[in-house]
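> got a sequence here, can you model it:
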Amino acid sequence: MVAIHYIIGFPPKAYPGEKTPAIAKLPMRFLLLCYLSLICTAGLAADLKLDQRPAQPSEWGYRPPDKSNSEVNPPNFSWRPQRGITQWEIQCAADSNFSTINYQADSIQYSVHTPSVAFPAGNCFWRYRGQNERGEFTQWSDVRRVSIAADALVMPMPSRDELVSRIPEQHPRLFLRPEDVPRLRQLAAGSMQTHFNSLVGTCEKLLRNPPPTKEPSKYGPNVDKKSEPWREIWWGNRNYTIRALDGAATLAFTRLIGGKDEYGALAKRILLECAKWDPKGATGYRYNDEAGMPYAYYFSRTYTFVNDLLSEDEKEICRKVMKIRGDEIFEHLSPRHLWSPYASHSNRAWHFLGEIGLAFHGEIEQADQWVWFATNVFFHSYPVWHGHRIKS
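Model prediction:
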C-alpha cells in the first residue's frame, strides 16, 4: 500500500497514534526506480535454456558432428538457431574438459562460425552457448569432437571487417575489379579478340533490335495458380526480364572492355527503364522469384559495369530500387536458410543477394550485411546436395 501511494504521487501519512513509516523518509524518486526495477526483472530469474533438439531431416544439423573428420581447416561450425538469442559464443579446446582453450569467439551473429585462422592438426573439442539481449547466457552445449587431418584443405573465413575491406570502393565490382580493366582491354584487342568479337556481334544485334522494357503484367484475378496460363506468365516474365537486363549487362560489359560508346548508352537506357518497374510487382522476388532473381543479378551487373555513365541522381534511382529488392530477399533468407537450406530457389537466391551487396557496397546501408550473410551461407551450408548427408 505504501508503494502505491508513491507510484500515484502521494507519500503515505501516519495514521493517528502511528509513527511515520520509515519508507516515507526515503526520496520518492529512489523508491519509484526500485519499484520499476522489480517489475522489469520479475520472472527473469529462470535459467535461459539452450535448445539442443536433434536436427530433423529438413535441417542442416550440428556440424561438424561428434567423432567426425573435417575435410577443411578450420572446421565450419553450425548449430541450431534459437529464438531470443541475439549472439553466440564458441570455444574450441584440446581436451573435453576445456582446460586448454585453443580458440574462442563471441558476439557471433548467426548460429554458424568459421574461424579466420587454421587450427593445429589433431582432435578439436568444441562447444557453444547463446546470449540474449539482457546479457544472460545459456548453459554450454554438449561437447563434440572433430578430427582435423594434417592435409585438410586450409580455408579460413575472413572476418566481416576483413571481408568488406576487400570490396573495391570504385566500380566495377562484379567478376572484375577496377585494376583488371586495362588488362582485359589488352586481351580483347589481342589473344582473346575472337571472344570479344562474339560479344560485339551480340551487341550489334541489340543495337538493331533493342529488347522491350515495358513492365510485364501480373497474373490477374482470373488466373489459377499452377494453371497453364499461370505458367506462361510465370516463366514468360522470367524470360522477358532476362532478355532486357541480360542484354543490358552484355552491352555494358562489352563497352567497358573496349566496345562502342553506343553500347553503354543503350545499356544505361535499359537499366533506367527497368528501374521504373514496381520492385514488388510482377518481377518482385516474393511475387515471382523466377523473374525476381535474374532481375537482381543482371541489374546489379549492369549497374556496376555502366556506373561511370550514370549521374548521381540516376545512381540514386537504382539504389532505391535495389534496396527494396535486396531487403525482400534478405528477409526471406536470413537467418532461416543457414539451418534449413534444402530449397532449390533459396539456394540460388543467396548468390544473387551477394551480388547486389557487392554492387551497392557503400551505397545502400544494408549492402555489407547482405554480403556477410551470403558469405556465411557459402562457408557453412553450401552445397547442400553433394551425394550424401552428414547425420548429426
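> please make it C-alpha for all contacts and neighbour counts, starting now.
Noted.
> what's the spacing between Glu162 and Tyr303?
24 Å (CA to CA, to the nearest Å).
> and these two? Which one has more around it.
When Glu162 and Tyr303 are compared for neighbours, Tyr303 comes out ahead with 30 against 11, by other CA atoms under 10 Å.
> so that one touches Glu355, yeah?
No. Applying CA atoms under 8 Å as the test, Tyr303 and Glu355 come out as separate, 11.0 Å apart.
> let's see this one next to it:
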Amino acid sequence: MSSTAPPRFYAARLTGTTVFDPLGDVVATVRDVVVVPQARESARAVGLVVEVAAKRRAFLPITRVTAISPGQVISTGVLNVRRFEKRTGELLVIGDLLDRVVTLSDGSGEATVLDIALDQDRHKDWTVSRLFLRRRRRGGGPLGRLVSRGETITSPVAEVSGLYGTQAEQSAHLLAASYQDLNPADLGEIIQELDPKRRIELAGELADDRLADVLGELPEDIRVEVVTGLDAARAADVLDVMDPDDAADIVGELPEQVAGQLLDLMAPEEAEDVRRLLAYDEYTAGGMMTTEPLVVAPETPVAHCLAMISREALHAALASTVHVCRSPLETPTGRLLGIVHFQQLLRERPDRPVGEILDADKVAVPPTAPLSGVTREMATYNLVSIPVIDEDGRLLGAVTVDDVLDHMLPDDWREQDEPVPTTGQIDLSQIARATARDDAKEG
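Okay, the predicted model is just below:
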C-alpha cells in the first residue's frame, strides 16, 4: 500500500526562485528560509527572506505563502517591504545552517551540510526533515587533518546532532518551544504568572502569529506591557497578522505616541483597517466588528464559497456566513445584497450562484449600534455574526459572537479564578450592565 509523499522543497535549490502574487505578477526573489528550532521536534519554517526592488531584503511570513513548487513561489500578494532583521531564536537555513558540521548518530563520523529539505505536514507547517550531507574523512596529510571530500548521503534530521548548535546556544528559545503545544489561552495564563522581564523574553521567542493569538488572551494591562516591551518593528509585525478588530483593541489601549508609531510601521492596508475601527466607540458595532468578513459577488458559485470557508486560518464564527455584495468586494464594499449561511451552502449544488440563494431576512446593524442593540439582533435571529453596513447599504464589516461576549463579560474576567459562566448560565446582570452603559451613552 503506497502513500503520497508530503510536499517538499530543498532550501538551497529554492534560492533564486521567483515569488508571484495570485495574479501572476512578480513580487520578489527568494534568498533564504527562516526557521525556529523546536523543543521536541525539528525546526519549523516561519518565513522566507526575499529580495525586492533595489536589492532590499524583506521578510515574507510563511502564512502568506500559498504554494511552493519548482520554479515558483505563490504568495497572497501582501508583502511588508521593511528591511529584514533576524530575531532571537531564528536561524537562516542558507546563512546559518549550510556548511555546518554535524555528527551522524550511527557512529560513522561527521558530515558537512550541503542542503536542507523541508516537508509540509498535515497542519500546513513546513519543518526541516532531511539533510543532504558530504561525509568528512581524515586525509593522509600532516596531523591527519580533516578534509570535506567524501561521499554524499541523505539523512533524516533526527539521525544527526549539532545542526542547531550546542545546548547553550539553543537555550534562548527552548522555553518558547516547550510551550508549543499549549493553546493560546493556556499560554496566556502562563505569561500572566511570569515576571515582566521574563514575559518580554518569552514573547520575543514566539512567532508573530502565535504571539498575536496569545495577546488576545491577556488582560489589558499585561498585553500593553508586552507590546510596549517589544521592539517597535516587531510589535508592528505582530499587529499586522492580527484580526483588525483585535489589533484595534490593543492599539486603542496604548499611549497615543506609541500607538501612532506602531500604526506608521504597520503595513499600510492593515493600518488603514485599524484606523477605521478606532474611529468608533469600543462598545458599538463599529468598534467591535472585523473588517475582513467573507465577501463574494452574486455570481460566485457555491463550490468557491465552500473552498473559502475551508481555510484553516479562518475564524469559525466568520466562516459561518458569506456576505454577497456588489463590487468592490473589499470593505467598505458595494451594496450588501444579503448573506448566505454555511449550512445553506452545503444543501445547494456546487455550480449554483450564491446570488440565487440569499437569506430572506436581511439583518444588519449600523456602525453606531450599541452593544445592547447588536446583542438583541443576534439573539433574535440566532446569529453567530451580523453584518455592519453604512447609510448607503455598503458592508463595513461583521460583528461575531466572540467579540460580543468579550464586551459583555467583566473587564477582568481573564484574571478571575472561578470558571466563567457557560451557555445557559450567563449572569443576566452582565447584559443589564451592558445595556445600562449603552443607554447612558446614548442619553
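> give me the TM-score for this pair.
Comparison of the two superposed chains (TM-score structural alignment, normalised by the length of structure 1) gives a TM-score of 0.23, and 154 aligned residues with a CA RMSD of 7.3 Å.
> could you list every residue that touches Leu175 of structure 2?
Leu202 (CA atoms under 8 Å, 6 or more residues apart in numbering).
> can you tell me how far it sits from Val49 of structure 2?
25 Å.
> now swap in Ala168 of structure 2 and tell me
26 Å.
> more neighbours, those two?
A count of neighbours by other CA under 10 Å puts Val49 above the other of Ala168 of structure 2 and Val49, at 23 against 8.
> do I have it right that the more buried one meets Val30?
Yes. Assessed by CA under 8 Å, Val49 of structure 2 is found in contact with Val30 at 6.2 Å.
> report the buried residues of stretch 433-443 of structure 2.
Ala434, Thr435, Arg437, Asp438 (16 or more other CA atoms under 10 Å).
> now those residues as a markdown table including secondary structure?
What follows is the buried residues of stretch 433-443 of structure 2, written out as a markdown table (DSSP: H, G, I helix; E, B strand; the rest coil):
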| residue | secondary structure |
| --- | --- |
| Ala434 | helix |
| Thr435 | helix |
| Arg437 | helix |
| Asp438 | helix |
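> and of those, the nearest to Ser372 of structure 2?
Closest to Ser372 of structure 2 out of the buried residues of stretch 433-443 of structure 2 is Thr435 (5.1 Å), distances taken as CA to CA.
> right, and the closest one touches Arg376 too?
No. Counting by CA under 8 Å, Arg376 is not a contact partner of Thr435 of structure 2; they are 10.2 Å apart.
> joint contacts of Tyr303 and Glu355 of structure 1?
Residues within reach of Tyr303 of structure 1 and of Glu355 at once, by CA under 8 Å, 6+ apart: there are none.
> rewinding a little: widest-spaced pair of the buried residues of stretch 433-443 of structure 2?
Maximum distance among those (CA to CA): 6.2 Å, for Ala434 and Asp438.
> and the longest helix belonging to structure 1, what does it pack against?
For structure 1, the helix with the greatest residue count under DSSP state H is helix 228-256. Contacts defined by 3 or more CA pairs under 8 Å, 6 or more residues apart in numbering; DSSP states H and E place helix 228-256 of structure 1 against helix 193-208, helix 261-274, helix 289-305.
> and the helices in the stretch 101-250 of structure 2?
167-178, 184-193, 196-205, 208-215, 220-229, 232-241, 244-253 (DSSP state H, counting those that start in this stretch).
> out of these, which is closest to Ala45 of structure 2?
Going by CA to CA, the one of the helices of the stretch 101-250 of structure 2 nearest Ala45 of structure 2 is helix 208-215, 12.3 Å.
> tell me which other helices or strands the closest one touches.
Using 3+ CA pairs under 8 Å, 6+ apart: helix 208-215 of structure 2 touches helix 184-193, helix 232-241.
> any idea which of those is most buried?
helix 232-241 (a mean of 21; mean count of other CA atoms under 10 Å).
> what's that helix packed up against?
Using 3+ CA pairs under 8 Å, 6+ apart, helix 232-241 of structure 2 is in contact with helix 208-215, helix 256-265.
> deepest-packed of those helices, please.
helix 208-215 (a mean of 21).
> give me the contacts around that one.
So helix 208-215 of structure 2 is contacted by Pro184, Ala185, Leu187, Gly188, Ala203, Arg223, Asp237, Val238, Leu239, Val241, Met242 (CA under 8 Å, 6+ apart).
> swap in stretch 29-40 of structure 1?
For stretch 29-40 of structure 1, the external contacting residues (CA under 8 Å, 6+ apart) are Ala3, Tyr6, Ile7.
> please identify the helix or strand for the second one.
So that's Tyr6 of structure 1. helix 2-7 (DSSP states H and E).
> could you point out which element follows that helix?
In N-to-C order, the element after helix 2-7 of structure 1 by DSSP H and E is helix 28-41.
> got the buried residues for that following helix?
If you call a residue buried by 16+ other CA under 10 Å, then helix 28-41 of structure 1 has these buried ones: Met28, Leu31, Leu32.
> what's the closest of these to Leu271 of structure 1?
For the buried residues of helix 28-41 of structure 1, with Leu271 of structure 1 as the reference and CA to CA as the criterion, the closest is Leu32, at 59.9 Å.
> list the contacts for Leu199 of structure 1?
Counting by CA under 8 Å, 6+ apart, Leu199 of structure 1 has contacts Thr250, Thr254.
> go again with 7 Å.
Counting by CA atoms under 7 Å, 6 or more residues apart in numbering, Leu199 of structure 1 touches Thr254.
> roughly how far apart are it and Thr250 of structure 1?
Distance, Leu199 of structure 1 to Thr250 of structure 1, by CA to CA: 7 Å.
> one more: Leu32 of structure 1?
Distance from Leu32 of structure 1 to Thr250 of structure 1, by CA to CA: 67 Å.
> what of Val181 of structure 1?
15 Å.
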